[in-house]
Each structure stands twice: as structure tokens, then as C-alpha cells.
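> Whatever this is, show me its structure:
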Amino acid sequence: MQVLKFGGSSVATADNIKRVLALAHAAAQRTPTVVVVSALSGVTDALIDAGRRAAAADASYREHLQVLEQRHLDVVRSLLPITGQSAVLSLVKTYCNELESICDGVFALGELSARTLDRLVSYGELLSSRVVAAALAAQDTPHQWLDSRQLIRTDAHYGHAAVDFTTTNPQIQAAVSGADAALYVAPGFVAATHDGSTTTLGRGGSDYTAAIFAGALGAEQLEIWTDVSGMMTADPRLVRHARPIPRISYQEAMELSHFGAKVLYPPTIQPVMRQGIPLWIKNTFAPEDEGTLVEVAPPAHQATVRGLSSIGAVTLLRLEGGGMVGIPGFSRRLFAALAREQVNVILITQSSSEHSISVAVNKADAARAQQAADEEFGPEISAGRLDPLYREDDLAIVALVGEQMKDHPGISGRMFGALGTNGINIRAIAQGSSEKNISTVIRQQDVRKAINVLHETFFEATTRQVNMVLVGVGNVGRKLLDQLARQQTWLREKLRLNLRVVGLANSSRFVLDEEGLDLHNWKPALEAGQPMNLTELTAELLALNLRNTVFVDVTASADVAAGYAPLLARSVAVVACNKVAASSAYAEYARLKALAHDFNTQFLFETNVGAGLPVIGTLNDLLRSGDEVHHIEAVLSGTLNFVFNNYDGTRSFAEVVRQAQDEGYTEPDPRLDLTGVDVARKILILARESGRTLEMSDIHNDSFLPASCLEGDVAAFYEQLAVHEPHFRGLYDAAAANGQKLRFVASYADDKARVGLQSLAPGHDLYSLQGKDNAVLFYTNRYVEQPLVIKGAGAGADVTASGVFADILRAVQS
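Next up, the predicted model:
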């Protein structure tokens, strides 16, 4: 004997029912089979809606009932041959007339009792099971229809009746043993009290009906046929890479189903678990798929964490106060008060100090739960021994389930670490005494992100999803996108990263797409994007709430830099090529660093100094290892070094600067480079990263540009460079006469920093710099006489983009 249950989606249409017939017929060829069916998909909700409309004196319930009747009639006409339709169509009309009579009574009374609602919704399963039975008869398949209301006895708790197994089991056994059939069809969900009043077993109760039959008959196995191929590691509607769980224990299945795994109704497991009856979860639409086997003890080599599940629309209630400490009975009183209001408690957690106790309940029960607790503890609250009951809505529970977790340390650490890194705040934590689940209460809006983060952590060790937004698609931005496109395969194979660009922005447009943009053809998407508004971009990005998100700024915009704080506060990593933030007022720099620390994310700006050179990273390594920086001397402008390496008096200074700009070594306004402002920012950043509290006004700048060069626009700037050519030639000739070279040097020592043009002799470490090279000399406790030198190309879109790329990887691998 075996029992097969088919859900609403499996019998939603005539074509689907034909699949059910084939599966039922094949099963009955192997062993006697009971088939339990749900109502057609959506019918139960439609019946509830009709009843409520009738109770509200809304006569439109009649139209809704007519739609339901027509749907069933259409299924019969599509499913059965014309010669076999008459009796079934008549039966459908009879049932639908009874439905209308019930709703007419509800309409007249203006009241829908729980008892009447149970009778109303029972017609969904009665109709579907009769249609399936009629289709079997039309195929000449021997079978018998069983009325579950005559076999399953319950109490009078309408809507969620408790089964009397002492009476039910022998009635089912007698009904089946007394019939000479290999195939039986029964409606799920419905039962009756001892006096014959129709009851229901709760939403999802058709699963339970099947388990009741299986337990009563000592079935070889129970099969739950649905529209997914077994229990999944996570909800596939939330997690794209969720996969079926091949085998799972009864206890694990109960935990997952309790915490929202909709594929299985929680009470289903009890009748079969008691007898060790295997339970298969199969896909009606892919019967060849293996599905999930729920059994007593799956093989020990199965995954430590078996699955993830979640419950939405949860409210957290917290009772706390000094008056609870050391006083027994508070928990008992709280649960008794909730029980009186028939409020189901989903999760419980209590502080070790006994100062507070928290319970999670369904949001629909929250008002009654709060009122019950307030009434129970009113005297203590009034006397100040307890605080007023705290209530927090719009929450959800995410649970990690696995029977082997108790034997593997570090599971909870990985769970909390993964959530924390992605800015998911945990409101409450509970771990069952059996250690089969770890449950966390989080914001409802974070559920998708949390489930994906945890699934990635425990089930997708091969690849980690990273979501990146890039602001600035000029020279550096374009080079970065090219590098990312070329490295996609390498990142997946070597670093196990799937780095997806989900957003792009320039000064005029922005586009966001959580599925990722085509790195080989991104321009059309950006051109078709929204008008650029940083506030809107940030709001939409945060609303997407994607895991492992990195915001990359390769602009020079103060406005973009001003938007880092809200991103860091939501654990979005920030990679800044833009020097504005790190060289802004010290208080703002420190605030951004603190936000990154507090919200467990990264604020990285390696390319602020030295483009792709590992200057800041090396400095941080020195400090982390206990060294101390005393003196820094550096050439920090690839632009200025290029200019002074190419200016020898044979061409005008203006021509050399123009070449530097044409080759992409300068800022759009070359004065930012030539005035030394950019270099001053860089030495300021290095001093701050060394642990010093300096402001931009503390940097002494010995500018070599005549004042008139700073007036007007860029065109006027070049005109003034030509006017002052004798000045620049004089600087060069003076240095050359002594065998020296001009270098724009930044230095820091004794809490003071300065930048300016210097003439350096051949023996100096900065003398021989070529082209656009930068060099940084660190004098520390360990590097006293001979400095630690970092030298290399310090300008250019390619090297700068590579430095940004490296920061992105640091941000997501930290």
C-alpha cells in the first residue's frame, strides 16, 4: 500500500489532471494506492473570498461563485469524453448550488462563523476529487472514491481541527480493507466531528490527510506530488541557485517546514514519522526527477547544513524590566496569556540575566498578543517593575537547518559573520536545544538578501556573487570596465567570484540592473538610463538590497564623495579613486573610516596616492605589524614628473603640459596638478593613514606657477604659460647648471607636511625617476637609514584602473 497526494497546482487544469491520472494508474499497477487530492489551484482562497463578501453584504459573491462553477465545468468538458460528462456536470452543478445556498445564508445573517467557513471551503476538495474519480472511470480504471469526512474524525476546532486517531485509524483501515480495489481517491483537507459537522485540517491540510491515510494503513511510502522537484536548499523564488535536497531526516524536514518551507505542511510528518514511513516529495511536471526522500536517518556524509527557510510578516514582542530578575513564573504567565488568545509563538529567546524575554508571533496575531500581555502584566508595568511591552513589526525569521550542525563548531559564527558583513542586523537569535536549527529575526526587507548570502555561504562554495556600481565612465572608468570584462573567467575560476556590474553612472545618466549589465555593450544601457541624481541612485541601490555590494567612484566629484556615508552605513563597500573624501576635513575622513569599521565593510582608496602602486596598502601593513612612520618623502604626481622629465627648453613649457594632458596624465583642468593641490591631498592622505591628525590647511605649498596662470579658464591658463615661458626656462636652467633635476616633492616629518618644486642632485633617491613614475620613501623604526621605496608608474588610465580593480577585490575578499 502506498499513498500519493497531489497539490493544487497538480490538478489546476485538465492537462495537469491527465498527468495525475497517468501517475496514479502507474502506481496502482505496482501496489494498492490511495490518491489524495487538493482543490484546484486558487479555489480555496476564492471560496474564502466569496464567504467574506457574503458576510459583508457584498452581493458580488454570486459572480465569484459563478466563475468557480464555470472553471470546474470547463475542466470536466476538457477532461472527459462527451459521453461521460453528463453525470459529472450534474454533480458539479449540485455542489455549486449547495455553495450558493450556504453563501446566501451567510449574506442573510451577515455572519461567517468558523463552522460555516469550514463547510464552505470543503467543497474545493470535494469537487476536485470527484472530477479525478470521474476521469479514472472514463478511462475504465478500477477505483473507489472515499469520503474523508466519513473516515477522519476530529474535534470541533474549526479551521484547524485536531484528529482523533483512535477513531480515525480503524475507520480508514475498515474502509480500505472492506473494498476490493487497487486504487482509491479521497479529498484532502476535509474531515468531520463525531456528530458529522464538516471540519478542515488547516491550510496545507491535504498533505496531512495523506499522512493520516499512510499512517493508518501502514503504507510502504507516502509521496507528496507538487510543482517543485523536492525540498530545496532555499526558496527558489528567492535564490536562483537553490537546488533539491536528495535526502533529509524527518526532524530536519519538520524544522524547514515549520520555518516556512511551503512544499510540506508541518503536521504532515508526524503520522508517518511515528511509523518510520518514507516520505517522497516529487514533481508532477518532472516525474523523472529524483525528488527528496524524507527518512529516519539520511547518510552521515550529507551536508552539515541541510537547508534554509524563512517566515515573513512576523512581529517581535519583548517583555523586560528589573522586576523579572530572580522572580519565577514570568515566562509561564506570558505563554499562558498568549495561549488564552490562541496566539501561536513561533520563536522564543530569553536573556541569561532573566531581564528580558522575547517572542515572535505572526503579524496577524500581534495586536491580540500585545493586548493579552499588557493585561497580564498591567500591575507590574504600572508599578514600574516592568517596562511597557515593546513591539516591533515588519520582521521575518530566517532559519538555518541541519541535524549535523551540533557536531560542527563555527556554523553560527559563519552565519552571523556573513549576515553582518552584508549589513543585516539581527534583532533576536534562537537555537533549539536539539541544535538542529539556528534562527534569526531580521527586517522583512532583508529576507531575500539574507537568504542569498547564507545560501552562498553554505551551499555555493564554488562561486561568490559580487554586485558592483561604477560612477564615472571616463578614461579610468572605461579601462576598468574593459579589465573587468577580460577577467570574468579568471575571477570565476581562480577566485571563485562572479563579479557583476549592476550599475553605471556618469554626470548625466545612471542605470541600475540587478541582473547585471553587459560589459561588452554597456553604453546603450547607460544612454537609455535615468537622469543622473545621486540621491535617487543611492536610494534605488539600497532598495535593491543586494548582497556583497561595492560602490566604485572614479570621479573627482565632491558631490559623489558626499554620498559615501549612507552607503557605508548599510554595509556597502566603497572604493574611491576620488581623493575628495580622504582629503576632506579630518572629522569627515575619520567619520567615514569609523562607519566602515562599525558596519563591518570597507572604505578603500589605494589609488588616491600613486595610481596603481601599493602605497597605502604597504603603509597600512607597516602600521599593522607595529612599525611607526617618522618621515615620508615622495614624488606623487605622475603628471608633474612627466612634465619635468620632458621639459628641457627645446619646447615650451606649455607644449609639454599640453602633451601630458593629451596623453591622459593630467586632470581635466591641469592646474589641479601644476599648482600642487593634488600632491598636497596625497601627502595629507599618507600622513593621516600614518595616524596623524592633519588638515589641508596644514600643508605648506610652495607653488612654482605665477599667479596669473590661475586666472580664467583652461584656455587662459595655457596662454599664461606661454607668457611666462622665461620663468619656467629659468627654473630649468638653474637646476641644469648644477647637474640637478627638477622634481615636485612632497614631504612629511615632525607632524608637518609640505609640497614644492626642488632641484635634486644625482645621488638623491628621487633623482632618476623616469617618465610619469612616482616614488614614495618611508623612513620608519625599521627603515631608518635606507628607506622603504615604492616606485613605478604613477599616472595613466590603465594603471589607475588596475589599482581600483585591486581595491574591489580587497573589498570583497576581506
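
> can we go C-alpha only for contacts and neighbour counts from here?
OK.

> Against Ile429, how distant is the most centrally placed residue in the chain?
Centroid-nearest residue in the chain, with C-alpha atoms, centre = their mean: Lys449, separated by 0.9 Å. Remark: distance between Lys449 and Ile429 (C-alpha to C-alpha, to the nearest Å) = 18 Å.

> To compare with the earlier structure, here is another sequence to fold:
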Amino acid sequence: MKVLKFGGTSVANAENISKVIVILVQESKKQNVAVVVSALGGVTDALIKTGELATEKDVSYITVFENIRERHLETIQSLMSKAQSNAVIKTVEAKLEELKNLLHGIYLINEFSDKTRDKVLSFGELLSSYIISKALKLKIEKSSLKDSRELIVTDNLHSQANVNTNETNIRISSFFKSNKDKVVVLPGFVSRSEEGETTTLGRGGSDYTAALIASSLKVSDLEIWTDVSGMFTANPKLVKQAFPIEEISYQEAMELSHFGAKVLYPPTVQPALQKNIPIYIKNTFQPEAKGTLISKKAASKNGPVRGISHVENIALVTLEGNGMVGVPGFSKRLFSTLSTAQINVVLITQASSEHSICVGVYSEDAKLAKRILDNEFAYEISLKKIKPLLVEDNLAIIAVVGDNMKNHQGISGRMFRSLGQNNVNVRAIAQGASERNISAVIAHKDIKKALVSLHNRFFEKQVKILNLFLVGVGNVGSILLDQILQQQEYLNENLLLNIKVVGVSNSKKMVFDEEGINLRHWKDLIKKGQPRTNQTFFNAVKEFNLSNSIFIDVTANEDVAKTYASYLKESISVIACNKIACSSTYKSYRELKDLSRKYGASFLFETNVGAGLPVIYTLNNLINSGDKITSIQAVLSGSLNFIFNNFNENNSFHGVVKQAQKEGYTEPDPRIDLSGVDVARKILILAREAGYRMDLKDIKNESFLPKGSLEAKTTDEFYKTLKANDSHFETIYAEANEKDCQLKYVAEFNEGKAAVGLKAVDKNHPFYNLEGKDNIVLFYSERYAQQPLIIKGAGAGAEVTASGLFADIITLGRN
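Alright, predicted model coming up:
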């Protein structure tokens, strides 16, 4: 014989009930079946609402009742023909009239006691089981209905009755021994006291009903049919990579159920465990799916951790004070007081110093817990032996569960390292001696981030997900998105990096997709995006609260640069192409570096100097390994190098500058490049990264531009001044050419001083043969005192700048 239980979603309507009947027809061909059913999905909550409204003298309880009535009648009419349904409707109407009279009595006397509540709630299962049994009778002649209240005997503790196991076993065994039907339908959840009053078995009581019957009859297996294909490694609504657990032990199932896995009610396991009856969790809507087998000893295919679960709406209540140390009785008084008030303690942790005891309770009980505990310990609080009760709300508990965790070293370490790396703060920790469950209290807002990171750590190929939020989709930004699209599959396969672009923004619009923006169509998507400001973009990134979030600035905008601190404070890493932040005041630069360390968020800006060249990376390696920079010589402007490599007697200076702008080697406003400010910022950043405290005003800027060009107010006016001063530039070129020298715009740092300016370098200088848009950097240090460490290569252009940003993304992902 087999026992099957179908939950509320499985019998929510006529369509679902029809699926249940198909399953029962198939099962009845193999063996006899006892089937336990819940109330129609949502009806139990509606019944509670009717009672509460009636108690409050709110006549709208009648509207809720009528909705319940209509739903049951519609279900009947959809399951059977009019001729078949007449008698069924008549009986159901009689039961509903009884319920209506009961609710009217509650309305009159303003009382909704636990005893009355049990009577009201019992109608849900009694109605559904009657309707289902009549529909089933049309398909299976040898089927019948049995009222579970005649089989399950309890005490008088209404709403959470305790079962008289011996009497219940006798009644169940006796009934099924004499019953000859192939299928027996029974209402779940309901029972009867020894005095004959209707009682209920508490939350998830239908599961318990099925387990009691299975245990009494020692059946081959118990099947719990629900709307998911088994117990999952994590909540699939929050963790899309979660998958059904094929096999799990009784103890593991109970742990996961206690911590929020809603497909199974924890006490259900006990009767089945005692008789070693396998439990299957099956999907009514995918009956062919394998589901989950719960048994005494389950095979493990996915390592020591079997599942990750969580409980929401938790508050921490902390009793703390020096007066507790060495004084017995505090724990007893704490738990006794909470127990008397029927407040359930979900988690307990105590410092070995006995200085504090911390318990987790449901948020709805937090205010009451504080009030009664402050009252209980009022005397000690008045003497300042202990502090007033501290309550922290908006928390949740996450639990990592697995029988075999105790046999594997480092599970706790891996768990908390994963949480730490994703900036999930742990408020409290609890771990039993069996090591079957490691629990941690975290902020409610971090639930999804925590579950995803832990699931990735324990169940998935160790692919690290990077969630990118990019501002600036001009030339460089567009190319970066193309590069990411091209390399996504390669990085996933070879570097175990899953790069998702979650947010993209230009100066006016922004678009987001938590699953990752389709990079083939981002241009079309952003046109339809929502209005964007720096604040609204930041708010959206913060609201997503995704693990490994990275903000990428591909602009030259000062206002965008001012937002970096906000991101870092939220533990969101920053990658910047924009040089403004790192070349602003030393105080601001230092603050960003400090925030990066404090909040565990990376701040990378390799492309600030040398575009895609590893200039800052190399410099940092020298410093981190204990070397000291003494001098830097560099050509740091690919734009200026391109200009002076192409400027000669055949090409006018202003013509070459226009060519450089057209080909994307200069900023849209070429004055930024030619004024030397951009190069000054770059040498400043290198000096700071080398450990020197400097500001932009400390950089000597020896401009080669005429005064009129420096004072030009617009780009057009600037070009006019260049053309008007052709002779000035021709003289500069002629003087260098006469000496057989090349013109290079050079940045120098030496002994704490820095300068930038145009220089004529001879054939013996490393800069002489620097071609095109190339950059070159010479690092002199205590280790490289005679011969410098040289970095040379393309230092301008959208492609190499984008690749430099991409390199920072990969570097961050591999850290």
C-alpha cells in the first residue's frame, strides 16, 4: 500500500484536481492507495480572514465567505456534469451553511478562540476531500471518503494538537484492515480530541496526517505531491541555478524544512523516520519528474553540503552585561519567559565568556519579547548589571545543511569566506556539535546575494559571476561592450568568469536587466530606457544588491567621478577610465583608496595612464614587492605623440591636430591634450601610486602653445589660433630638426618633483624612435638604478583603451 498527500496548490482548482485524479488512477492500478488532501489553495488563509473580520464586527467577512462558497461550487461544476453535481452541491451547500452560522456566532460574541478557529479551519479540508472523493468516484468505482477526525485522536491543545499515537495507530490499522476500496480519500490537517472536539495539527498538518497513516500502516513509501519537483538545493525563485536534490536523509530534510524549505513540514519526517518509510517529494504538474527521495541513508553526489535554506523576518534579541558572568540562572529565566509567552526561539548563540546570550525570534514577536524580557530583568537592569534588551530587526537566517559536513574540513571557512567576499555581513552564527547545520544571521536585504554566492560555492562549477554597471557608451564604451560579447563564452570556459552587463547608461538614458543585457541589442534597448541621472543610476545599482557588482566609468565627466565614494561605501567595486578622480585633490584620491580597503571593494584605474598598457599594474608590483621609485620619465600622451610624429614641413600643425581628433586620438576637445593638463594628470597619478603626496598644482607645466591658444574659449576658436600661429609651430619644428632631434611631449618625475613639457630628444634617447600613438614609461628605482624598467606600446585609441578596461574587469574577477 502507498500513501499520497496532495497540497493546496495541487488541488487549487478543477484543472489541478483533474491532474491529481489522473495520478491516482495510475497508482490504483498498481496497489491500494490512501490519499490525503489539503484545502483548496488559499482557502485556509481565507477562512482565517473570515473569522478575524467577524471578531472585529466587520461585515465584510460575508464577502470573503461568499468568495469561498463560489470557489467550491465552481470547482464542482467544472469537475462533473450538472446531473452528477446536483447531489454534491447540495451536500456542500449544507456544509457551507454550517460554516456561515458558525461565523455569524463569532460575529455576535466577538470571540475567535483557538477552539473555534479549529472548527472554522476544518471546513477547508472537509470540503476539498468531499469534492475530490466524488470526482474520483466517477473514475474509480472502488474509492471512498474517510473523515480523518475518526482516525486521529489528540489532546485538547487547539490549533497545535498533540497526537495520541497509540489510539491513533489502533484506529488507522483497524479501519484500513477492514476497508476494501482501492483508493481512500482523507482530509489532512484535521483531527479530534478525546472529548470529541475538532482539533487541528498545526501548520503543515496535512503532511503530518499522511505521515501518521503511513507509519501506522507501515506502507512501502509516502509521497508528498506539491508544485515543485522535489526539495531543491536552494529556493529556485531566488537562485535560478538551484536544482532538485535526488536523495536526502531524514535528518537533512528536517533541517532544511526547519529553515524554510516549504515543500515539507518538519514533524512529518518523525513518524516515517521511526518506521524507516521512504518519503518522495513529487510534482503534481510534472509527475514524470524524479523528485526527491528522503530515506535513512541517502547517497551524496554533490559533495558534503546537501542544501542551503533560509528563514525570513528574523529579529535578534540580545541579553548582555557584565553582571551575567559566572551567575547561574540567566539562561533559564530568558528561555522560560519566552516560552511562557509562546515565543518560538529560532536560533541561539552564547559567548563563551557568558557576557551575552543572543536568540533569534520571528520579527512579529520581537516587540513582545523585548517588553517581557525587560520586565523579567528589570531589577538587574536598574542596577546596571545588564543592559536593556537589544533588538535588531530586518534580519534573516541562512543555513548550510548536510550530514557529511562533519567529515569534511573547512566547510565553515568556505561558507563565511564566500559571504565575506560578497560583502554579506554576518550578525550571529550557530553550529551544532553534529555539524549538520551551520546557520548565520544576515541582513534581510542580503538574502538573495548570500544564497546565490553560497550555492555557487558549494554546488556549481566555480564560475565567478561579475555584474557590470557601465556608464558611458561612446566610442570606448561601445567597443568594450563588443569585446565582452565576443569573449563571454571564452572567459566562462577558460577562466570560469561569467561576465554579465546588468546596467548600461549614456548621458540621458539607462537600461537594466538582472539576467544580463543582450549585448547584441543594447543600442536599441537604451533608446527605450528610463531617464538617467547619476543618483538614479546609483540607486538602481544599490537596489539590485548583486554579488560582485562593478561600476565602470567610461566618461570624462567630473560629476560621475564624484560618485565613486558612494559606490565603494556600498562595497561596489569601481573601474575608471576617467582620470579626474585620481588626479583631483590628494585628500579625495586618498579617501577613495581608503574606502576601497575599508569596504572590500576594488578601485582599479589602469587606463588612466597608458590606455591598455600595464603601467600602473607594473608600478604597483614594484612598490608591493618592496622597491622604491626614484625617477620616472615618460611619453604619456598617445595623442601628442601622434601629432608630433606627423607634424613636419609638409603637414601644418593645426591640420595634424584635426586629423588626430578625427581619428579619435584626442579628446573631443583637443585643448585638453595640447594644454598638457592630461599628461600632468597622468604623471601625478604615477607619482601618487609610487607613494608620493602631490597635487596637480605641484606639477610644472611648460606649455608650447601661444598665449592666444591657451586662452581660446571654444574648440573652433582654438583651431583658429593654431592656424594663425603656424609660424610659431614651424619654428619649433625647424629648431628641433636642425639639431637632428625629435619633438616629444615628456613627463618627468624626480626626487619628489614633476614637470611636463615639449622636448627635443636626440638619437641616443629611448624616446627618439617612438612612433605613431605609442607611449613609453621608464621606471628608475632602487632595483632598477642603472637601467630602467621600460614599458612601451600603443597608448591611445578606443580599441586599446577598451581592452585596458577589460583587463581590469578580468583582474578583478580573478582576485
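
> I'd say the residue nearest to the centre of structure 1 and Ala543 touch.
No - counting by C-alpha atoms under 8 Å, Lys449 of structure 1 stays clear of Ala543, with 10.9 Å between them.

> can you give me the helices in the stretch 651-800 of structure 2?
Listed in chain order, the helices of the stretch 651-800 of structure 2 (DSSP state H, counting those that start in this stretch) span 653-662, 671-674, 677-689, 707-710, 715-724, 726-738, 798-814.

> now, of those helices, which is deepest in the fold?
helix 677-689 (a mean of 23; mean count of other C-alpha atoms under 10 Å).

> what about that helix, how far off from structure 1?
With mean C-alpha distance after the TM-score superposition for structure 1, helix 677-689 of structure 2 departs from structure 1 by a mean of 0.9 Å once superposed.

> hmm, who's touching that helix?
Contacts with helix 677-689 of structure 2, where a contact means C-alpha atoms under 8 Å, 6 or more residues apart in numbering, come from 579, 582-583, 608-609, 616, 619-620, 636-637, 672-673, 693-696, 699, 701, 747-749, 754-756.

> Same check on stretch 437-446 of structure 2?
Under the criterion C-alpha under 8 Å, 6+ apart, residues 255, 312-313, 394-402, 412, 424-432, 545 lie in contact with stretch 437-446 of structure 2.

> Just the buried ones out of those residues, please.
Buried by 16 or more other C-alpha atoms under 10 Å: 255, 312, 395-402, 412, 424-426, 428-431, 545, out of these.

> I'd like to check what contacts stretch 313-327 of structure 2. Which residues are they?
Around stretch 313-327 of structure 2, the neighbours that count as contacts under C-alpha under 8 Å, 6+ apart are 330, 353-364, 366, 369-370, 380, 384-397, 444.

> Could you check how far that stretch is from the centre of its chain?
Stretch 313-327 of structure 2 sits 30 Å away from the centroid of its parent chain (C-alpha atoms, centre = their mean, to the nearest Å).

> Distance check, the residue nearest to Ala775 of structure 1 when sequence neighbours are not counted against Val609 of structure 1.
Nearest-residue entry for Ala775 of structure 1: Lys791, 4.2 Å, with adjacent residues in sequence omitted and distances by C-alpha to C-alpha, 6 or more residues apart in numbering. For Lys791 of structure 1, the distance to Val609 of structure 1 (C-alpha to C-alpha) stands at 12 Å.

> Between the two, tell me which one has more neighbours.
Taking other C-alpha atoms under 10 Å, Lys791 of structure 1 and Val609 do not tie; Val609 has more neighbours (27 against 19).

> And that one, how far from Gly638 of structure 1?
Applying C-alpha to C-alpha, the value for Val609 of structure 1 to Gly638 of structure 1 is 10 Å.

> Also Glu392 of structure 1?
55 Å.

> buried set for the one helix or strand Ala135 of structure 1 maps to?
Ala135 of structure 1 belongs to helix 114-138 when assigned by DSSP states H and E. Neighbour counts using 16+ other C-alpha under 10 Å place 115-136 of helix 114-138 of structure 1 among the buried residues.

> The lengthiest strand in structure 2 vs structure 1, mean deviation?
Ranked by residue count and defined by DSSP state E, the top strand of structure 2 is strand 307-320. When structure 1 is superposed, strand 307-320 of structure 2 averages 1.0 Å from its matched positions, counting by mean C-alpha distance after the TM-score superposition for structure 1.

> Kindly name the residues of structure 1 that line up with the helix or strand following that strand.
As assigned by DSSP H and E, the chain's next helix or strand after strand 307-320 of structure 2 is helix 330-340. Taken onto structure 1 by TM-score structural alignment, helix 330-340 of structure 2 occupies residues 330-340 there.

> Mind listing residues that contact the matching stretch?
Contact with stretch 330-340 of structure 1 is made by 324, 344, 357, 369, 372-373, 376, as judged by C-alpha under 8 Å, 6+ apart.

> Measure how the helix or strand hosting Leu595 of structure 1 sits relative to helix 677-689, angle-wise.
Using DSSP H and E, Leu595 of structure 1 maps to helix 586-598. Using axes from the mean of the first three to the mean of the last three C-alpha atoms, to 10 degrees, the inter-axis angle of helix 586-598 of structure 1 relative to helix 677-689 is 50 degrees.

> Check the offset of the longest strand of structure 2 from the chain's centre.
With C-alpha atoms, centre = their mean, you get 17 Å for strand 307-320 of structure 2.

> What residues sit buried inside it?
For strand 307-320 of structure 2, the neighbour count (16+ other C-alpha under 10 Å) marks 307-312, 314-320 as buried.

> Just want the angle from it to helix 330-340.
Interaxial angle of strand 307-320 of structure 2 relative to helix 330-340 (the same axes, to 10 degrees): 110 degrees.

> Relative to structure 1, which residues correspond to strand 307-320 of structure 2?
Against structure 1, strand 307-320 of structure 2 falls on residues 307-320 (TM-score structural alignment).

> where's Trp566 of structure 1 relative to Leu592 of structure 1, distance?
No, residue 566 of structure 1 isn't Trp; it's Pro. 10 Å.
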